[in-house]
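In: when you get a sec, could you give me coordinates for this:
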Amino acid sequence: MKRIVTILILFLLFAVSVYSQKDHQKADRLYEKAEQSYGRHDFMQAFKQINEVLKEDSAYCNAYLLMGDIYYDMQKPDLAINAYTKAVAIDSALFPPAFYIMANLQFELERYPEAKRNYLTYLSFYPKNQTEIRKAERNIGLCDFRADLMKHPVPFNPVNLGPNINSEGYEYINSVSTDEELMIFTRKGTEQGANESFYRSIKNDSKWGLALPMEPPINSDGNQGALCLSPDGMFLFMTCCSRRDSYGSCDLYVSHRRGNQWSEPENLGDVVNSTAWDSQPCLSADGRTLYFVSTRRGGFGGSDIWRTTLLPDGSWDVPQNLGDVINTSSNEMAPYIHQDGRTLYFSSNGLKGMGGADLFMSRLGVNGNWSVPTNLGYPVNTKDDEINLVINAGGQSAYISSAKEGGFGNTDIYRFDLPQEVRPAPISYVKGKVYDKNDLHPLSADLELIDMQSGKVVVNSFSDAASGGFLLSLPVDKGYALNVACKGYLFYSQNFSIENGRDLNNPLMLDIPMQPVSVGEKVILHNIFFESDKFDLKAESTAELDKLTEFLQNNPLLKVEIGGHTDNVGTDQHNLDLSQNRAAAVFKYLADHGIQKERLIAKGYGKTVPVDTNDTPAGRANNRRTEFKVLSK
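Out: Presented below is the predicted three-dimensional model:
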């Protein structure tokens, strides 16, 4: 009896096995047909055949893998992940690269914890593909980095600048003037082969006016882009490509403004430009350092950030690479050096970021080294490319070009509040007009701004010949000496301080009347200083004394009187002696620096010639002064 039962059981098992083999063989045949349909890119037929496979065998792992491949090719990542997930749930060891494929899809979808888990699972199978291993290991670190940024988002409130600025095409922010009254940007149309052109907008009543194309010679029939407006508004540095005088595919050019007219762009020459691609210029506030991007030899990667400095003779020095703290083996782009002179913003797809190209900030230390770049954070940076960024002078706001949903076109310009931790030092500015004191006509004059504490020249600029206007950006909480010189005129000097917190909408305004050189005219030397109740010249007087020396050298026929004046504090004789000794100290400095003594007279007036009341501290300070007067010419 037991034997009969055993035979019966064996028979039943054999029957089930035969039936299962036939069932599996049918599923195999259907799967082969699905693969053939997939090979012909007949995805709908392949899906139909896959469903038939799963009806025959719901645990047919390869069917889910093929389904995932089809959804992958159809660019439906969520459905592809679902299919691969079902496949590895049935048999995780059948095709371990499925974990790698899923991880890549989840990585692109910014599902970083899931991506990391699947990368680790893939690596646990000890794969042999070294390229995949390196990518998995790199992306695991990026998963942690990006997940952390997304867990701690920075404040980000981008405001679209509206239809006066943005179009259905592409807008790329280039420059915003120091006073935020002028914006220049690059626009590219949507038509095939469209060139880039420069547009400008002027702010009226806190609103940007309708952007208009810049007139020739700035815009031309060729291809130009990546423009920088100098902080004083007098120069445009721009990129022009494939011009007759180009040294490479794209070169750096400069144009000078006179009134509302710009000069023909001039190539910066073969010291700055190379036979490669040179683009994306940005000028420092002092006008002496030009940052730009180049693919020239000697860099660390595809495109690097370089800088060149202006030499005393007006030529540019050999460019220097910013080094491997800033530049990587990939691409660094779009440098923006803030007017504080030490905070650099740029874009990189080689530094650790949210994906594509991210925006970074680095500060220049007192030792001349750049700090390790700081990612501007999420959601300022996203998985897409963030490249163009411009910061306003005060450092609170930024302008960015972005392809965000809900815009007017492909890429729009937005304004947002810059996160506190990546803001530069605040900058204010001085704005004014230089003109002839007698007939009030505007003058083009040289302006030199000196940090009174360090004695260093921080800005060299000039006023516009057509309007006499000028604008100088400068750090706050410092004292400055301003010297203004114009051929045929006595030079002008002034000093002032910029307080922290000064409203950028209410800058320091200076009208500068220039006195033609004529006998009897006087100039107050505002930037000559003495120790209290002494006649020892302070070190911060040197810049003004050198300017006076230069003025006398340029006007060799002039004979001048150096006059010393005091307030009414102290005895008459003491004040007379003090003023005489102070005038003599200036006399000696000039004589020691090459001015013939026969051209100089030192005279002390004591308190006898006040220019203000002696009843207030401010009035007495104005009366304590040094002047020079033209005696003959």
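In: please make it C-alpha for all contacts and neighbour counts, starting now.
Out: Fine.
In: what's the first helix or strand after the one helix or strand residue 361 maps to?
Out: Per DSSP states H and E, residue 361 falls inside strand 358-363. Following strand 358-363 in sequence order, the next helix or strand is strand 374-375 (DSSP H and E).
In: helix/strand/coil for residue 430?
Out: strand (DSSP: H, G, I helix; E, B strand; the rest coil).
In: need the contact list for it.
Out: 471, 472, 473, 474, 507, 508, 509, 510 (C-alpha atoms under 8 Å, 6 or more residues apart in numbering).
In: in strands, which of the residues you listed fall?
Out: Using DSSP state E, the subset of those located in strands is 471, 472, 473, 474, 508, 509, 510.
In: any chance of these in TSV, plus neighbour count?
Out: Compiled in TSV, the ones in strands among the contacts of residue 430 are given as follows (neighbours: other C-alpha atoms under 10 Å):
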residue	neighbour count
471	24
472	23
473	22
474	25
508	16
509	12
510	14
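In: make a markdown table from these and add distance to residue 452 to it.
Out: Formatted as a markdown table, these follow (distance: C-alpha to C-alpha, whole Å):
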| residue | distance to residue 452 |
| --- | --- |
| 471 | 19 |
| 472 | 16 |
| 473 | 16 |
| 474 | 13 |
| 508 | 17 |
| 509 | 19 |
| 510 | 18 |
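In: here's the other one to compare against:
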Amino acid sequence: MARFVTDSQIHGYSIAFRPYFRSRALPLLHSFLLFLVVFISTAQKRVQKHAQKEFEAANRTLQFNPEQALKEFRQILILDSTFAPAYMRIGQLLERDLTQKGTAINFYEKAVELDSTEIAFKNLYEILGKHYLARGVYSKAVRFFQGYLKFPGTYLPHQQNIQRYLSQCLYAQKVLAVNADSTSRFSLPSPINGNDFQSYPVLTADLKTLIFTRFRGDEDLFVSQKEETGWSVPRSLSPIINTDKNEGTCSVSADGNTLVFTACHRPDGLGSCDLYISKRISQTWQLPQNLGPIINSQNWESQPGLSADGRTLYFSSDRPLGVGGKDIWVAQLDTSGVWTSPQNLGKTVNTAFDEISPFIHSNNESLFFASDGREGMGGFDVYLSKLTDIHWSVPINLGYPLNDFADQQGFYIAPDCKQAFYSYKYKLADKEDGITAGSKICYLQLPDTLAALCPRTFVLKGKVLDAEIRKPLKATLTIHNQSIPSFPLSVYATNDSTGECVVIFPNRADAFVLVESSGYYPKILRVDSATITENEEMEIALVRFHSDKSEVLKNVLFVLGSAELEAVSSGELDRLVYFLEKNKSVKLIIEGHTDDLGDSKYNELLSLDRAKKVVHYLIVNGVDSKRLRAEGFGYRKPLIHNKSEEARRLNRRVSWRVIE
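Out: Okay, here's the model as predicted:
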């Protein structure tokens, strides 16, 4: 009992417990109850009176000797095994001994069983309800929460809290009654779950690198690689990242080269915990930088969720002007590389309680997060909200078996939306160090009902090279939507030294990849999702600007025999406008070409008119006319011999060439 404390307040009850048999205002009683009171034996009264006297003496002992008081309370039960207050006191004292918390529950239950109307036992109903809710024993939890609510005089916000717990129990019972899903979670094997506490898994897009938080006296980030035989033994991510303070709850970009993580109580910190960023160059993590006062506040910022391209950051914070306790916020990286001021996701997502561990799927529209403020199964459940235009949908509980009575958080969904990794908090046996819960990393194959809520994406790997000398290039790969070509869906970059890249491609027919590198002709990649081979490396060769080389505008089409542009041409021409806006010093010749059918002079004029039509489109859309020149070549410069209709189709074209 050396770990007992001499606090005179245990669970809010003064040690000066008022006499258990006190005078009560008696309502009209049924004759049967009166009969029982009248004929209670004198011996029983004497025992109860003696037990009350001993209870008051033990309360006095409690003030200076809790260990001795525990013995005295136990003696009272030998004297009178029905004396409910002694059960409560023994439970309170055992609960303060860190190895006896579980045993304390038995005494609390006995106390309320013996006297269900004693208002001094009110808090015991809350303790018991929470205890059984945390273990998924919903029927018992319901009984105790309902027992708590029957007492008058509860502070309204606290009453609402208890009502919330009760609602969670009733919701869970309803879910379990109809759920027939046989999907099961699996704990990742050792060495990943190598101790009592590892959590918040994140992976690179190819699912080959796992980074997670591990507690070893303080929190650090660990990394493991997927090998043929399984996961490698985890090692500290980097001495540059981990210190003797707490580092954890991170997020990583699709290519694994940008890391945002939480660090607490650092000398350069702005609040209790801040968000930091580090870049990996040539396999080495660089010195982390505090994300600064735009992102971090004097409060708590943690649990980042970085988009696959590293340009959108979600995180949890208890900063002012939120909706409730901890809320989810979002910031964007602008074109100059500066984070915008974070915006609260609002009341559709956030509640008066806590929303934590946001994860934005690589489709950039499915947001997964944990909350204890919504209809759920107890603790933190995982929810999904989808972004449509600028509005978030009402979150959906992802249901059983993913969610249950425990805390589920730190969620990661693979690009194919079929695999989930997350941390699962579980109960440990009572221990002297006071740690009563552990956390393990779990894996779940998502059922089709869940995968349908998350549009899949594809992982494309590649290397961008100079087409002539084969050297790696520093390039940008932008995912565009055909209908809004000037507004990118996401932006990726190659590794500066290797030219390697990882791109997450959406499952939509109108998307394409624009590959750009300074001094080179851009290239457009159109990807057929039906034939994609994921993780197969592509080679993307770019041609350096040359005055004798041109690029064909592949989707610029004209009405047959005229210079009238077809409507479909606007997408390709808008991309050329976009290129010229980004390369202000570039000047172009727009070249028109025909096939070999018809009169040569007519073809010369037609090809020139078509080139002029393209120049006109560019000027109307903001390009300086001094940067453009139109030329028509008729059929004098065919790409291939005009031997077939297919060859002639390819030779009828408009192209562009850089002259400065």
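In: can you calculate the TM-score here?
Out: The TM-score (TM-score structural alignment, normalised by the length of the first structure) is 0.81; 590 aligned residues with a C-alpha RMSD of 3.8 Å.
In: ok, so of the ones in strands among the contacts of residue 430 of the first structure, who is nearest residue 412 of the first structure?
Out: Of all these, residue 412 of the first structure sits closest to residue 473, with 27.9 Å by C-alpha to C-alpha.
In: counterpart of the closest one over in the second structure?
Out: Matched by TM-score structural alignment, residue 473 of the first structure corresponds to residue 504 in the second structure.
In: contacting residues for the nearest residue to that match once chain neighbours are set aside?
Out: Leaving aside its sequence neighbours, residue 504 of the second structure sits nearest to residue 459 (C-alpha to C-alpha, 6 or more residues apart in numbering; 4.9 Å). Residue 459 of the second structure sits next to 205, 206, 415, 502, 503, 504, 505, 534, 535 when contact means C-alpha under 8 Å, 6+ apart.
In: which residues of the stretch 1-150 of the first structure fall in strands?
Out: Taking DSSP state E, counting those that start in this stretch, the stretch 1-150 of the first structure contains no strands at all.
In: and if you look at the stretch 501-633 of the first structure?
Out: 508-514, 522-524, 559-565, 600-604, 625-632.
In: who wins for proximity to residue 198 of the first structure among those strands?
Out: strand 508-514 (30.2 Å).
In: check the mean deviation of that closest one from the second structure.
Out: Compared with the second structure after fitting, strand 508-514 of the first structure deviates on average by 3.0 Å (mean C-alpha distance after the TM-score superposition for the first structure).
In: circling back: for the strands of the stretch 501-633 of the first structure, which one ends up most surrounded?
Out: Greatest average neighbour count among the strands of the stretch 501-633 of the first structure goes to strand 559-565 (a mean of 24), per mean count of other C-alpha atoms under 10 Å.
In: distance-wise, check the residue lying closest to residue 470 of the first structure once chain neighbours are set aside relative to residue 440 of the first structure.
Out: Leaving aside its sequence neighbours, residue 470 of the first structure sits nearest to residue 463 (C-alpha to C-alpha, 6+ apart; 4.7 Å). Distance, residue 463 of the first structure to residue 440 of the first structure, using C-alpha to C-alpha, to the nearest Å: 14 Å.
In: kindly report the same for residue 134 of the first structure.
Out: Distance from residue 134 of the first structure to residue 440 of the first structure, by C-alpha to C-alpha: 71 Å.
In: would you list every one of the helices in the first structure?
Out: 2-39, 43-56, 61-73, 77-90, 97-108, 112-124, 130-151, 542-554, 572-592, 617-623 (DSSP state H).
In: just put the ones you listed in JSON lines and tack on mean neighbour count and distance to residue 531 of the first structure.
Out: As requested, the helices of the first structure are arranged in JSON lines below (neighbours: other C-alpha atoms under 10 Å; distance: least, C-alpha to C-alpha, whole Å):
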{"stretch": "helix 2-39", "mean neighbour count": "14", "distance to residue 531 of the first structure": "91"}
{"stretch": "helix 43-56", "mean neighbour count": "19", "distance to residue 531 of the first structure": "90"}
{"stretch": "helix 61-73", "mean neighbour count": "22", "distance to residue 531 of the first structure": "80"}
{"stretch": "helix 77-90", "mean neighbour count": "19", "distance to residue 531 of the first structure": "76"}
{"stretch": "helix 97-108", "mean neighbour count": "22", "distance to residue 531 of the first structure": "68"}
{"stretch": "helix 112-124", "mean neighbour count": "19", "distance to residue 531 of the first structure": "66"}
{"stretch": "helix 130-151", "mean neighbour count": "16", "distance to residue 531 of the first structure": "55"}
{"stretch": "helix 542-554", "mean neighbour count": "18", "distance to residue 531 of the first structure": "14"}
{"stretch": "helix 572-592", "mean neighbour count": "20", "distance to residue 531 of the first structure": "10"}
{"stretch": "helix 617-623", "mean neighbour count": "16", "distance to residue 531 of the first structure": "13"}
